[in-house]
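Asks: below: sequence and its predicted model.
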Amino acid sequence: MNRISTYRDLGLEPDFIFNIEKCPLTEAFSVHSHDYSELVVILDGSAVHIIEGREYPISAGQVFFIHGNVSHGYKNVDRIQYVNVMFHPDQIVQLPELKLLPGFQALFYFEPFYRKEMNFKGMLSLDGEQLASVTALLDTLLEEYVRKSDGYRLMIRSYFTALVGLLSRCYVQNSGFSENRALRIAESISYLEEHFTQPLTLQELADRAYLSKRQFLREFARNFQTTPMDYVIRRRLEHSCALLRNEQLSVLQVAQESGFRDQNYYARQFRMRYGCSPTEYRERHKRGDSGEGGDF
C-alpha cells in the first residue's frame, strides 16, 4: 500500500517547507509518496529504486528529483547512504535565472517526465570530483538547517540555489545531447525563456528540440498543459507587469519591450489575464494595491 506523508508530518512550517537529512538505509523502504518535492543524492552503496511501478538500479553519484505525489521506494539495499532534501520548489528555488539553464529544465522538469520513456538513461550520474563538490554544499546546507542561526532561511535558499545551479551544470556536462531527449527539449525551453520578448517561431523552437513542429507541440502540451504561443504570451505579460512599475515608460513602450508589436492586442491580452488594463494596473501599483497580477 502506498503510504502518503505530508510536510506537516515532518513538523515543517507552511511558509518554509524544507528539510535535509543525511542517512544510511539498511533495509527496504516501502513505496510511499508525499506532498513535497524531493532531491536525492546517493553518496555510497547501491539499491533498486522503485518509482511509479518501475524499477532501476542506483549507486553512488546518482542524483534524481521526485515531484510531489509521485510514489517511490527502495529494495535490494546494500549499505546505501544518501542525502535527502525535501522542499517546496516555489518557496526555495526562486531565481528566474535558473530557467535559463538547460540542465535545470532537464533535471527538474523533463527528466522526471521522460524517465520511463528514456528507460532511466537520462538520470544524472556525478563523477568523483563532482560528487565531492555537491557533498560539500549539502554539508553546508545541513549545518545551516541544524543550527538555525539568524538568517538561516536566507542562507538555505542561497546555498540550495547554488546546489541546483551546480547540478544543472553537471547534467549538461555529463549528458550526450543528441541521445538525451529531455536535454534536447530543455535546451529549446531555455532558449524560449531567454528570448521570449523577441520574435519566435514554432519551427525555430522545434528545430532546437530536434523535433517536428507537430511533435514539439505535443510534447510541449504534455509538459506545460498549454501551447507554446500561450506560454510566450503569459511570460510577456508577466514581464510587462514589472515594466509598468517604471512610470518613465509609456504603455506603448512597455508593450514593445515585452514583445508585443500591437498595443491594442497587448491591452486585450492583459485584461484577459489580470482583469484590468495596463494603465489601471499601473495606478493600482502606484497606490500599493497591485492585485493578483503584481505577484511574481
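Replies: Good, I have the coordinates.

Asks: drop to CA atoms for contacts and neighbour counts, all remaining ones
Replies: OK.

Asks: what's the distance between residue 278 and residue 196?
Replies: Look at residue 278 and residue 196: by Cα to Cα, to the nearest Å, they are 19 Å apart.

Asks: which ones are touching residue 171?
Replies: The neighbours of residue 171, taking Cα atoms under 8 Å, 6 or more residues apart in numbering as the test, are 103, 106, 107, 124.

Asks: how about residue 93?
Replies: Taking Cα under 8 Å, 6+ apart as the criterion, residue 93 is in contact with 157, 160, 161.

Asks: the nearest residue to residue 91 once chain neighbours are set aside and residue 140: what is the separation?
Replies: Leaving out its chain neighbours, the residue that sits closest to residue 91 by Cα to Cα, 6 or more residues apart in numbering is residue 16, at 6.6 Å. Note on residue 16: its distance to residue 140, by Cα to Cα, is 18 Å.

Asks: looks to me like residue 191 is in a helix.
Replies: Yes. Assigned with DSSP: H, G, I helix; E, B strand; the rest coil, residue 191 falls within a helix.

Asks: residue 33 reaches residue 69, doesn't it?
Replies: Yes. Applying Cα atoms under 8 Å as the test, residue 33 and residue 69 come out as touching, 5.2 Å apart.

Asks: residue 158: neighbour count?
Replies: The burial metric for residue 158, expressed as a neighbour count using other Cα atoms under 10 Å, is 16.

Asks: quick one: the lengthiest helix in the chain to chain centroid distance?
Replies: Among the elements of the chain assigned as helix by DSSP state H, the one spanning the most residues is helix 152-174. The gap between the average C-alpha position of helix 152-174 and the chain average comes to 12 Å, counting by Cα atoms, centre = their mean, to the nearest Å.

Asks: could you pull out the helices for the protein?
Replies: With DSSP H as the criterion, the chain has helices at 89-92, 102-105, 111-114, 128-147, 152-174, 181-195, 202-208, 213-224, 228-244, 251-257, 263-274, 278-286.

Asks: from the chain's centre, how far out is stretch 78-87? Work that out for me.
Replies: Using Cα atoms, centre = their mean, we find the averaged C-alpha position of stretch 78-87 to lie 20 Å away from the chain's own average C-alpha position.

Asks: neighbours of residue 207, just the number please.
Replies: The criterion is other Cα under 10 Å. On that basis, residue 207 has 15 neighbouring residues.

Asks: gap between the residue minimising distance to the centre of the chain and residue 237?
Replies: The structure's the chain has its C-alpha centroid closest to residue 108; by Cα atoms, centre = their mean the separation is 4.7 Å. Distance, residue 108 to residue 237, by Cα to Cα: 25 Å.

Asks: follow-up on the earlier one: need the contact list for the residue nearest to the centre of the chain.
Replies: Neighbour list for residue 108: residue 65 [criterion: Cα under 8 Å, 6+ apart].

Asks: below is an additional structure, to be compared with the one above:
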Amino acid sequence: MESEPMYLRYFTSDRIFPFFIQYGHHNDNHKKHYHADFYELMIVLDGTAKQQVNHQTYYIKRGDVFVFGEGVSHDFEDAQDLHICNIMFQPSALLDRYHDLGEIPGYHDLFIIEPYLSQNDKYQHYLKLQFDQFDEVTELIRKMHEEYHASRPGRKSMLMALFQMLVTYLSRCYGEQESREPGKASMQIALSVSCMEQNFRDEFTVEQLAEMSYVSERHFLRQFSEVYHTTPHQYLMRLRLEHARGLLENEKNGLSIADIAYDSGFQSNSYFSRVFRRAYGMTPMEYRKDKSSW
C-alpha cells in the first residue's frame, strides 16, 4: 500500500497558529501516511496495536510516546480498543528564542535527532512512560485539549505554555530512560549538543565533541550537519548571537556593547561586531537603537 501525504491544513485552517490536538479511538486498521509539513507527537493512552514506522514494526501499548517527523511513513493495524492523543505541530512552534529546551539532551534526541534519522533508517527508540510519568502527561494533555477547544481569551498563549511544559517534561523523561540504557549513539550526540547549549561561551573542537559522543570525528560531523543543517562552529555562533540579541534588547541592564560581547562568549568586541553585522545586517549598536525605538 502506498503511503499518502497528510498536511496540517487537513486538521486546522489557522495558518498563523500551526497546532492541533485530538483524541482518537481505534478498533481497526489505520491507513499508511506521512506528514508533508508537520510533526506529530503521539501518546498511547490505552489499548494495543501493531504499528509500522517505515518498515519497522512495533507493538504499542499504554504509555508509549512517538515523535514522527516529516516524510516518515507510519500506520497501525490489529488495534484493540486503542486510545491515543495526537498533537500536530510545526517545529517552529517550539523554537522560541528564549527557551532553554536545548539544554536537555532528551529534547535533542526525542524531538530532533530521532525524527530525522527515522526518515532514512529504523525508528530506533521511543519513550516508554513510567506510571507516575504517565499520570503527569495525561493531565497536561487533558488541559491542552480542553484549552484548544474552548474560546477563552489568551487561548493560544495558554496552549503554548502547556505545550512547552509537555515537551520539557517528555524530554526529561526520555533522558532518564536513556540513562538506564547508556551507549546509544544518537543520545551521545544529543548530550554533546546540550553541553554546547549550556556552555555556549566556551570553545569546543570537533575532536572534543566527537569524544563526548563516543563516535569518530567524521561520523559526528556528518550526523550533526545532516540533523542541524549547519556546522558545530556555526551552531555555537548562533547560540552566542541569540544570547547577545536578548541582552541588546534589554537596554535597562546597563551593559555596554563590550560587556555584552564578553558575556556572550566573544573575546573581541570588534569580532563580535563583525559577526553580528554579518548575521543581522547591522551593528550591535544599531540593533540596540533600532529596538529601543519600538
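Replies: Looks like it arrived, so ask away. Source: prediction; values computed, not measured.

Asks: what about the contacts of residue 171 of the first structure, which one has the most neighbours?
Replies: Ranked by neighbour count under the definition other Cα under 10 Å, those are headed by residue 103 with 31 neighbours.

Asks: that residue maps to what in the second structure?
Replies: Under the alignment by TM-score structural alignment, residue 103 of the first structure pairs with residue 106 in the second structure.

Asks: hang on, the earlier thing: more crowded one of residue 33 and residue 69 of the first structure?
Replies: A side-by-side neighbour count of residue 33 of the first structure and residue 69, using other Cα under 10 Å, places residue 33 first with 22 against 15.

Asks: ok, that one - contacts?
Replies: 2, 3, 4, 5, 68, 69, 70, 71, 72.

Asks: let's see that with 10 Å instead.
Replies: Contacts for residue 33 of the first structure (Cα atoms under 10 Å, 6 or more residues apart in numbering) come out as 2-6, 51-52, 66-73.

Asks: state the distance from it to residue 176 of the first structure.
Replies: Between residue 33 of the first structure and residue 176 of the first structure the distance, using Cα to Cα, works out to 31 Å.

Asks: residue 160 of the first structure too?
Replies: 26 Å.

Asks: neighbour count: those two, which is higher?
Replies: For residue 160 of the first structure versus residue 176, neighbours defined as other Cα under 10 Å are more numerous around residue 160 (19 against 13).

Asks: I'd assumed residue 145 was in contact with the more buried one.
Replies: No. With contact defined as Cα atoms under 10 Å, residue 160 of the first structure does not count as touching residue 145 (11.3 Å).

Asks: mean deviation, stretch 44-51 of the second structure versus the first structure?
Replies: Compared with the first structure after the fit, stretch 44-51 of the second structure shows a mean deviation of 1.9 Å (mean Cα distance after the TM-score superposition for the first structure).

Asks: that stretch maps to which residues in the first structure?
Replies: Following TM-score structural alignment, the aligned partner range for stretch 44-51 of the second structure in the first structure is 42-49.

Asks: check contacts around residue 85 of the first structure.
Replies: Under the criterion of Cα under 10 Å, 6+ apart, the contact partners of residue 85 of the first structure comprise 18-22, 37-41, 65, 138, 141-142, 160.

Asks: quick one: buried ones out of the contacts of residue 33 of the first structure?
Replies: The neighbour-count test (16 or more other Cα atoms under 10 Å) applied to the contacts of residue 33 of the first structure identifies 51, 66, 67, 68, 70, 71, 72, 73 as buried.

Asks: next, format these as a markdown table and append distance to residue 259 of the first structure.
Replies: A markdown table is the format used below for these (distance: Cα to Cα, whole Å):
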| residue | distance to residue 259 of the first structure |
| --- | --- |
| 51 | 41 |
| 66 | 35 |
| 67 | 32 |
| 68 | 34 |
| 70 | 37 |
| 71 | 41 |
| 72 | 42 |
| 73 | 46 |
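
Asks: among the residues you listed, pick out the one closest to residue 255 of the first structure, please.
Replies: Sorting these by how near they are to residue 255 of the first structure, with Cα to Cα, puts residue 67 at the top with 35.6 Å.

Asks: look up how far residue 92 of the second structure lies from the alignment partner in the second structure of residue 264 of the first structure.
Replies: Mapped onto the second structure by TM-score structural alignment, residue 264 of the first structure lines up with residue 270. As judged by Cα to Cα, residue 270 of the second structure and residue 92 of the second structure stand 32 Å apart.

Asks: neighbour count for the two, which is higher?
Replies: When residue 270 of the second structure is set against residue 92 and neighbours are counted by other Cα under 10 Å, the residue ahead is residue 270, at 12 against 9.

Asks: now for the counterpart of residue 139 of the second structure in the first structure, how many residues are close by?
Replies: Alignment note: residue 139 of the second structure maps to residue 136 in the first structure; criterion TM-score structural alignment. Here the number of neighbours of residue 136 of the first structure (other Cα under 10 Å) works out to 12.

Asks: now find how far off-centre stretch 15-22 of the first structure is within its chain.
Replies: Averaged over its C-alpha atoms, stretch 15-22 of the first structure has a centre that lies 17 Å from its chain's centre (Cα atoms, centre = their mean).

Asks: give me the buried positions along that stretch.
Replies: Applying a neighbour-count criterion of 16+ other Cα under 10 Å, the buried positions in stretch 15-22 of the first structure are 17, 18, 19, 20, 21, 22.

Asks: ok, of those residues, which one's closest to residue 231 of the first structure?
Replies: Top of the list for closeness to residue 231 of the first structure, among these and by Cα to Cα, is residue 17 at 27.7 Å.

Asks: tell me who's in contact with that closest one.
Replies: The neighbourhood of residue 17 of the first structure, defined by Cα under 10 Å, 6+ apart, consists of 7-8, 10-11, 36-37, 86-92.
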